[in-house]
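In: attaching a predicted model along with its sequence, questions to come.
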Amino acid sequence: MAAAAYEAAMRRALALAAHGPATGVNPRVGCVILDADGAVIAEGWHRGAGTPHAEIDALGHLEPGDARGSTVVVTLEPCNHTGRTGPCSVALIEAGVARVVYAASDPGVRSGGGARRLHDAGVEVIGGVLGDEVERFLGDWLPAARLGRPFVTLKWASSLDGRTAAADGTSKWIIGAAARQRVHEQREASDAIIVGTATVLSDDPSLTARGDAGELMPRQPMPVVVGVRQIPSDAAVFRHPHAPFIAPTHDLAQVLDHLFGLGVRRAFVEGGPTLATAFLAAGLVDELVVYLAPSLLGGPHTAIADIGVGTIAEARRLEITGVERLGNDLMIVAHPRDGGTILPATRPDPSRPLHSMEEES
């Protein structure tokens, strides 16, 4: 079968994968099964945690024995472990498939290894077909799986001169309605939204994702509050549709580790400049989303504080991967040029609590 046939089937599998939920523990995966002549005989995709994986979904559309000698094209390497469902690698072997073509390798310690198991059972395995496209599609899930912690997006909104508030501390609203609505859409696309205790004490945010009319959007992120200060029992965050996760610590790596164990794969950080700086300094930011308003504020309230750059040669150079105009504002998305996190981890200063600057913001 020609390579072009595998690529065509992989693109179809990618389109099928897009039907699955974009958030949660499991990746979006699509699968196409081809007969010996290259004709499609079954398709499937993963519909979320606890449901059949894409390969099993596709096999379920065939009668027993119909998959024998077929080629299975799947966006992610078939899993090799038993969770809520059994290993797809074993199911494919038992179905008698002749060949498995996949795009991206499964980085999971427990779930990975399906390709090796298939190969050892005599199944021909071809990996990396449209790998770059599928890597981009899986965006934040793959890095989270590789890192063993949530993929962290750090967002802030500022004036053109990098200020998040005026000299008197007022900040509503730096950006306009269209940009603020885009933030709510990004909240909905995240598993958790993280702020510091200072933000809760000063702004009393609900940390919900809301529509144009203020209505709750169908999916809500888990609210997470980091810091050691007490927050009032009547804070708006306690009226969130999900019970908030309160993390009375300054250890951000520990917080992310716990969230990962709770199934969080995409974290959206919206705290003040100290929390933002702490995440950056800890080497825990994978993506920046910066909203720029065409205004000048001056003054002390910068978006981030000292991140250890003493000279221009030490500047962390990023790649702008997205620019969107929203009303009169701009949204800029940036990633590190060389992979990894936005900043390499530095040793945190234990004498500098997370609330020290947020009280000023």
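Out: Thanks, I have the structure now.
In: contacts and neighbour counts: CA atoms only from here.
Out: OK.
In: and the helices in the stretch 1-150 of the chain?
Out: Here the stretch 1-150 of the chain has its helices, by DSSP state H, counting those that start in this stretch, at 3-17, 54-59, 88-95, 114-120, 131-138, 141-147.
In: next: the stretch 251-361 of the chain.
Out: Under DSSP H, counting those that start in this stretch, the stretch 251-361 of the chain gives helices at 252-261, 273-281, 355-358.
In: the longest one vs helix 273-281, what angle?
Out: It stands for helix 252-261. 80 degrees (axes from the mean of the first three to the mean of the last three C-alpha atoms, to 10 degrees).
In: in helix 252-261, what counts as buried?
Out: Leu252, Val255, Leu256, Leu259, Phe260 (16 or more other C-alpha atoms under 10 Å).
In: again, but for stretch 50-65
Out: Pro52, His53, Ala54, Glu55, Ile56, Asp57, Ala58, Leu59.
In: which one of those residues is nearest to Ile194?
Out: Closest approach between those and Ile194, by C-alpha to C-alpha: His53, at 30.4 Å.
In: what's the burial count for Phe279?
Out: Residues near Phe279, counting by other C-alpha atoms under 10 Å, number 23.
In: doesn't Leu288 make contact with it?
Out: No. Contact status for Phe279 versus Leu288: not in contact, 11.4 Å apart, counting by C-alpha atoms under 8 Å.
In: now render the buried residues of stretch 50-65 as CSV, adding distance to Pro221.
Out: Listed next are these as CSV, based on distance: C-alpha to C-alpha, whole Å:
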residue, distance to Pro221
Pro52, 24
His53, 24
Ala54, 25
Glu55, 29
Ile56, 29
Asp57, 28
Ala58, 31
Leu59, 33
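In: presented hereafter is structure B, for comparison with structure A:
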Amino acid sequence: MNRSDAVDGPAPYADEPAAAASRAAAPDVPDPTASYATERRVAADRVHLRRAIALALHSPLPDPNPRVGAVLVAPDGTVVGEGWHHGAGTPHAEIEALRAAGHAARGVTAYVSLEPCNHTGRTGPCAVALAEAGVARVVFAQPDPNPTAAGGGDTLRAAGVEVSGGLLADEAEAVNRVWTRAVRLGRPYVTWKVAATLDGRTAAADATSQWITSAAARADVHRLRAACDAILVGTGTALADDPRLTVRDVDGRLTGRQPLRVVLGDRPVPATAQLHSAEAETLFVPGHRPATALSQLHRAGIRHAWLEGGATLAAAFLRDGLVDEIVVYLAPTLLGAGRPMVGDLGIGTLADAIHLDLVDITPVGPDVRLILAPAGRKE
């Protein structure tokens, strides 16, 4: 039995030598022992990979880097090290686990929720670190979609490490759903949030809009804002509403890490505006091209942009196909007139309408939160 099979425990049959001799005489007869051992090995792989995926949930959100967990398991099935990534610039999950294991890392199987990285950034390549530590086998769930960091599996194989990838990939990818799509697209994942009346108005005819939705809905918005890297509005919203664009508690106090505030447009924002406060950093992006703004944000490490601009900016993103998710808070209120949810989309006939898939519907206080995505979109 080799080291990677040892995790499966002792052979399941007492007469293994006799069975092996019989199979040698009749090579076409299936080997039930091998099949059973493979099943047990895969079952063990699933258990340890799920632990790695669970550890990945401890990684910070938001962050430019993916959330990753790692588990090191000795040939006798003992877990000798665990770790997860604590954020950009800190050791990766594999390094954390190797440090926890120390000399016990030699000969282990490493279970990682994402393919070990293969590049040198703020830290060195994890694939090389695993090989140098004497790890015998690496099992990872999600292949790395980042072309800059991918290829760790090949590097490990070249170093003589047994590698298996793709098991529980969907479960691991769900932990990094937004990051994965952002990396594949080469731009931030964009969530458009809008609060409106039942007839689709975001403000009354006299421009009053506070508050269309309830305190419960507003608290929910702050909870979701906290998971984003940036909050984006246009100069129209900045001038009309003088927003803070921060994450706050029910008493209006700042909580946790603040997203980057981003203002798109050419009109100057007065120095007295709240967007110039020290509560959070603000980036002013000139022009009116959503793709240009997103490209700049992606280069700055922004992976999830929370779009809170008005109808005109929302329409610009939708026209360019740059909205990945829509979060709508609907109040049980009718206005009959006022600002619409979205501006002109350039659609002249029903056949050209933008269709959406309903992902989730949840009551929030007296309001309803809808989460939607462009119809038929694949992550």
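Out: Arrived safely, thanks for sending. Fair warning: this is a prediction, and the values are worked out from it, not measured in the lab.
In: now the TM-score, please.
Out: Superposed pair, TM-score by TM-score structural alignment, normalised by the length of structure 1: 0.90. Supporting alignment: 340 aligned residues with a C-alpha RMSD of 1.5 Å.
In: hmm, back to that, among the helices of the stretch 1-150 of structure 1, which is nearest Ala315 of structure 1?
Out: Comparing the helices of the stretch 1-150 of structure 1 by C-alpha to C-alpha, helix 141-147 comes nearest, at 23.7 Å.
In: the closest one against structure 2, how far on average?
Out: Compared with structure 2 after fitting, helix 141-147 of structure 1 has a mean deviation of 1.1 Å; criterion: mean C-alpha distance after the TM-score superposition for structure 1.
In: in that helix, what counts as buried?
Out: Buried residues in helix 141-147 of structure 1 (16+ other C-alpha under 10 Å): Trp141, Leu142, Pro143, Ala144, Ala145.
In: count the neighbours of the counterpart of Ser59 of structure 2 in structure 1 for me.
Out: Alignment note (TM-score structural alignment): Ser59 of structure 2 maps to Gly20 of structure 1. Counted by other C-alpha under 10 Å, the residues lying close to Gly20 of structure 1 total 18.
In: next: Gly308 of structure 1.
Out: With other C-alpha under 10 Å as criterion, Gly308 of structure 1 counts 11.
In: and if you look at Leu330 of structure 1?
Out: If you count neighbours by other C-alpha under 10 Å, Leu330 of structure 1 ends up with 18.
In: how far away is the closest residue to it other than its chain neighbours from Trp173 of structure 1?
Out: Nearest non-adjacent residue to Leu330 of structure 1, counting by C-alpha to C-alpha, 6 or more residues apart in numbering: Leu292, 5.1 Å away. Distance check for Leu292 of structure 1 against Trp173 of structure 1: by C-alpha to C-alpha, to the nearest Å, it reads 12 Å.
In: which of those two has more residues huddled nearby?
Out: Leu292 (25 against 13).
In: my guess is the more buried one contacts Asp329, does it?
Out: Yes. Leu292 of structure 1 lies in contact with Asp329 (C-alpha under 8 Å); the separation is 5.7 Å.
In: who touches both of the two?
Out: Ile175 (C-alpha atoms under 8 Å, 6 or more residues apart in numbering).
In: quick one: residues contacting Ala54 of structure 1.
Out: Neighbour list for Ala54 of structure 1: Val29, Gly30, Cys31, Gly44, Trp45, His46, Val74 [criterion: C-alpha under 8 Å, 6+ apart].
In: show me what contacts Asp306 of structure 1?
Out: With C-alpha under 8 Å, 6+ apart, Asp306 of structure 1 has these contacts: Thr277.
In: tell me the counterpart of it in structure 2.
Out: Aligned partner of Asp306 of structure 1 by TM-score structural alignment: Asp344.
In: ok, its match to Ala207 of structure 2 distance?
Out: 19 Å.
In: do Thr90 of structure 2 as well
Out: Distance, Thr90 of structure 2 to Ala207 of structure 2, using C-alpha to C-alpha: 47 Å.
In: ditto for Gln142 of structure 2
Out: 48 Å.
In: neighbour count winner among those two?
Out: More neighbours surround Gln142 than the other of Gln142 of structure 2 and Ala207, with 22 against 12 (other C-alpha under 10 Å).
In: isn't that one up against Pro116?
Out: No. In this structure, Gln142 of structure 2 is not within contact of Pro116 by C-alpha under 8 Å, at 9.8 Å.
In: name the residues contacting each of these two.
Out: Counting by C-alpha under 8 Å, 6+ apart, nothing touches both Gln142 of structure 2 and Pro116.
In: just give me the match in structure 2 for Met222 of structure 1.
Out: Per TM-score structural alignment, Met222 of structure 1 is aligned with Leu260.
In: contacts only, for its match.
Out: Contacts of Leu260 of structure 2 (C-alpha under 8 Å, 6+ apart): Asp229, Ala230, Ile231, Ala280, Glu281, Thr282, Leu283.
In: brilliant, that's me finished.
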